[in-house]
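[1] the sequence and its predicted three-dimensional model are supplied below.
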Amino acid sequence: MRAVQVTGYGGIEQLQTVTKDVPIPKANEVLVKIKACAINNTEIWMREGAYGAGSASGWRPEGVQFPRIPGSDIAGTIVDIGDAVDSSMNGKDVVLFPFTSSGDDGSEHIANDMSFIGSEYDGGYAEYVVWPAELCFNMPLPDYTESAVFSVSGLTAWHMNEQLDIQPGETIMVTGANGGVGSLNVQIAANVFSAKVIAIVGDLRLADEMKALGATHVLSYRSDRLVDDIIDSNGGPIDSVLDVVGDPLFSTSLEALKKGGKFCISGSAGGQTTNLDFRTLYLKHITMYGSVLGRRDEYRRMLQAISDGQIKPVIDRTFPLEEAQDAQVYFKESGKLGKVVLLPNED
């Protein structure tokens, strides 16, 4: 099979197209012919070494073992099964829950041995992948490319929203609202949890598209009076923030929050460290949440919401597998709306 491997920490030159044997599923695994694999910050940061210090980077303390096939947002068809897998799985169109762990239901996402497809396991920048049968779920939509954009970004966004316990009518600010996680945060908060959403983007030419996803107001982070813009648009301070940007909008978020407000972060694309005056937290009684991925029960609820039409795929562009380097470069450009997807098996 054709695959794209990361050969070590560094730039896009570390992404190399190779030919490998098709993997053979173990007793409890299935072989998936990959039809689409969406790109996430996760595999770029893994390649760049952003998850660890020095040479160690990954979801596990020992770091990534190279070479590694990245990619975790996967949709495809089961074409072979292990001896212990029910024969009814063969031929199913599936999406892959993106990690394994020994954690009990409800705590699998915080288990110490959480291992991620595309980091600790070979992933979706390939024509085939093996994965545990119990972590393969029916595709929520009939289209492979559309179904592939939810597993990581969608689960991340869904868990963020559930952690905030959003109530109907609350006002939620979403940063990075035109990105993969951000555009799903807008949809989930507005269309599933019935919140009013203030979407923060760079380019206000995206306003109509953001409102079509469910945003009530669309503001630009380039404004030199953004805090006032947020408070004015809402008629007062906001209830909660869903953040994937990090440092650039951190102080703005805390200023715009009401007393007793909530702040949830699951990414730091704009900066991984910040200055914090603790008085802001305790004088305003702000609750802060760190969030990564989510649980299997949340994944099931998300897939149902997608099937029900409450959450729609937002896709900016697709690339063939061989153009993975170009796709990752394009992914990091600003001004996109939605996901970038690799297509390993274009028939």
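    Perfect, I can see it now. Numbering: from 1, shown residues only.

[2] alpha carbons only for contacts and neighbour counts from here, please
    OK.

[3] where along the stretch 1-150 of the chain do the helices fall?
    Using DSSP state H, counting those that start in this stretch, the helices found in the stretch 1-150 of the chain span residues 41-48, 144-147.

[4] can you say which of those is nearest to residue 244?
    helix 41-48 (10.7 Å; CA to CA).

[5] before we move on, the earlier item: just send the helices of the stretch 1-150 of the chain back as TSV, with mean neighbour count and distance to residue 240 too.
    Below are the helices of the stretch 1-150 of the chain laid out as TSV (neighbours: other CA atoms under 10 Å; distance: least, CA to CA, whole Å):
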stretch	mean neighbour count	distance to residue 240
helix 41-48	21	24
helix 144-147	23	29
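
[6] by contact count, what packs against the helix or strand containing residue 317?
    Element membership for residue 317, per DSSP states H and E: strand 315-320. When contacts are defined as 3 or more CA pairs under 8 Å, 6 or more residues apart in numbering; DSSP states H and E, strand 315-320 packs onto strand 339-343.

[7] alright, now check it against this:
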Amino acid sequence: MMPRTMSAVLLTGHGDFDVLDYRSDVPVPEPKPGEVLIRVAAAGINNTDINTRIGWYSKKVDAATEQGGASGFAQVDDKDASWSGVPLQFPRIQGADVCGHVVAVGAGVDPARIGERVIVRNMLRSYVDYRPYECWTLGSEIDGGFAQFTVAPSRETHAVRCDWTDAELASIPCAYSTAENMLHRAGVGAERVLVTGASGGVGSAAVQLAKRRGAEVIAVCAAAKAGEVRALGADRTVDRRADLVAELGRNSIDVVVDIVAGPVWPQLLEVLRLGGRYACAGAIAGPITELDLRTLYLKDLTLYGCTFQEDAVFENLVRYIEAGEIRPVVAKTYPLAEIARAQCDFLSKSRTGKLVLIPPQVNA
């Protein structure tokens, strides 16, 4: 029998860890036409969860994520502090990564889907009628996976057949789709690729996915994590504090896959070859950078901002999983109630791979 209430973490506003309210009396959502109800088995933690909580997407914020990750920011404009630029509706259940089992379906959905183990595309297109370059983010514009149950569009909920753990599957949606999208948009093939933030969720995914495409991967990470990153497939690692131009040389890289930005950003364009490509899907070291336009046009560079994802991106990931071509690294799991501790550990950047929340399990 389906319970009427569930445990969930409610985001009550923008701010520090105090705005995360763990409750056990939250109504279980009901699937609308075209939706499925999922019993959540695991939910990964991502930068976007923290960025949304602290209001980092607001243009009033110009600092690195870690500077406000625990305490929030004093200056946040609630009107533009979300992915879409539309004010967030509180309370909101965050969580862009969902792995679980379908336990009920809405009108128009085949009941045969009940029982499937699934992951959900985090960049949802159903709610914006599949218009190009528009999407809702699971856990931002709609409630997500930091709960025992969640709903999602059936057409964007993918059954996956593999021997992975739930925590491993929950590591895929946000980080791996972000990484695959950058590689897809930049058309990465058997060439020389530089990946920043290579020990984190997106960075470690980019290393594996670029190697899958036949690339030579140079990974930027902390020296202490170099061995772990090489184990993921990186051909070479460079310390994140190093002078990239001195280490790699100018015009030595075909593609830069970047989620860090910050003060080192101009060096990323310097190491790109003539006609090189730069793909960006984050700026955890700071969103404000300096661009010498002469570097851009004299080197015939192409810059890709990567948020919107074509359908093929997530479909490719499911195919890679089922073919055994990729496998994520799960650094640690936590009970859902310990979300603040998990986010604190995430911000410390002390572990390689994904941190995953496990909600209390119920029979449904």
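    Arrived safely, thanks for sending. Here the structure is a predicted model, which means the values were calculated and not measured.

[8] tell me the buried residues in the strand holding residue 317 of structure 1?
    Going by neighbour count (16 or more other CA atoms under 10 Å), the buried part of strand 315-320 of structure 1 is 315, 318-319.

[9] mean shift between that strand and structure 2?
    Once the two are superposed, strand 315-320 of structure 1 sits an average of 0.9 Å from its aligned residues in structure 2 (mean CA distance after the TM-score superposition for structure 1).

[10] quick revisit: dump the helices of the stretch 1-150 of structure 1 to CSV, plus distance to residue 165 of structure 1.
    Formatted as CSV, the helices of the stretch 1-150 of structure 1 follow (distance: least, CA to CA, whole Å):
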stretch, distance to residue 165 of structure 1
helix 41-48, 26
helix 144-147, 26
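
[11] what's the closest of the ones you listed to residue 232 of structure 1?
    Nearest to residue 232 of structure 1, of the helices of the stretch 1-150 of structure 1 and by CA to CA, is helix 41-48 at 32.6 Å.

[12] matching residues in structure 2 for that closest one?
    Counting by TM-score structural alignment, helix 41-48 of structure 1 pairs with residues 47-54 of structure 2.

[13] and residue 267 of structure 1, how many neighbours?
    The tally of other residues near residue 267 of structure 1 (other CA atoms under 10 Å) stands at 21.

[14] which residue in structure 2 aligns with it?
    Counting by TM-score structural alignment, the partner of residue 267 of structure 1 is residue 282.

[15] ok, residue 25 of structure 2 to residue 31 of structure 2 distance?
    Note on residue 25 of structure 2: its distance to residue 31 of structure 2, by CA to CA, to the nearest Å, is 19 Å.

[16] of these two, who's got more company?
    For the pair residue 25 of structure 2 and residue 31, the greater number of neighbours falls to residue 31 (20 against 11), based on other CA under 10 Å.

[17] what sits against the residue lying closest to that one once chain neighbours are set aside?
    Spatial nearest neighbour of residue 31 of structure 2, chain neighbours left out: residue 106 (4.9 Å); criterion: CA to CA, 6 or more residues apart in numbering. Counting by CA atoms under 8 Å, 6 or more residues apart in numbering, residue 106 of structure 2 touches 30-37.

[18] show me which residues of stretch 258-271 of structure 1 are buried.
    258-259, 261-267, 269.

[19] let's see which of those residues end up in strands.
    Under the assignment DSSP state E, the buried residues of stretch 258-271 of structure 1 contribute 258-259, 261-265 to strands.

[20] between these, which is nearest residue 96 of structure 1?
    So of these, ranked by how close each gets to residue 96 of structure 1 (CA to CA), first place is residue 265, at 23.9 Å.

[21] contacts only, for the nearest residue to that closest one once chain neighbours are set aside.
    Computed as CA to CA, 6+ apart, the closest residue to residue 265 of structure 1 that is not its neighbour in sequence is residue 243, at 4.7 Å. Applying CA under 8 Å, 6+ apart to residue 243 of structure 1 gives the contacts 174-176, 182, 263-267.

[22] if you set the cut-off to 10 Å instead, what comes out?
    Contacts here follow CA atoms under 10 Å, 6 or more residues apart in numbering; on that basis residue 243 of structure 1 touches 157, 160, 173-177, 181-182, 185, 200, 249-250, 253, 263-269, 290.

[23] aligned counterpart of it in structure 2, please.
    Under the alignment (TM-score structural alignment), residue 243 of structure 1 pairs with residue 258 of structure 2.

[24] strands along the stretch 101-250 of structure 2, start to end?
    Counting by DSSP state E, counting those that start in this stretch, one finds strands in the stretch 101-250 of structure 2 at the ranges 117-120, 123-124, 136-137, 149-153, 157-159, 192-195, 216-221, 236-239.

[25] what about the second one, how far off from structure 1?
    Yep, that's strand 123-124 of structure 2 we're talking about. Using mean CA distance after the TM-score superposition for structure 1, the mean distance for strand 123-124 of structure 2 is 3.1 Å.

[26] equivalent range in structure 1 for that strand?
    Using TM-score structural alignment, strand 123-124 of structure 2 pairs with 99-100 in structure 1.

[27] for the fourth one, same thing?
    Aligned by TM-score structural alignment, strand 149-153 of structure 2 falls on residues 128-132 of structure 1.

[28] so residue 201 of structure 2 sits against residue 171, correct?
    Yes: using CA atoms under 10 Å, residue 201 of structure 2 makes contact with residue 171 at a distance of 7.9 Å.

[29] what is in contact with these two at once?
    Jointly contacting residue 201 of structure 2 and residue 171 under the rule CA under 10 Å, 6+ apart are 44-46, 328-330, 353-355.

[30] which residues touch the equivalent of residue 303 of structure 1 over in structure 2?
    Residue correspondence to structure 2 (TM-score structural alignment): residue 303 of structure 1 is matched to residue 318. Shown in contact with residue 318 of structure 2 (CA under 10 Å, 6+ apart): 119, 158-162, 172-173, 324.

[31] pick the one among those residues closest to residue 239 of structure 2.
    Proximity of the contacts of residue 318 of structure 2 to residue 239 of structure 2 (CA to CA) peaks at residue 172, which lies at 26.0 Å.
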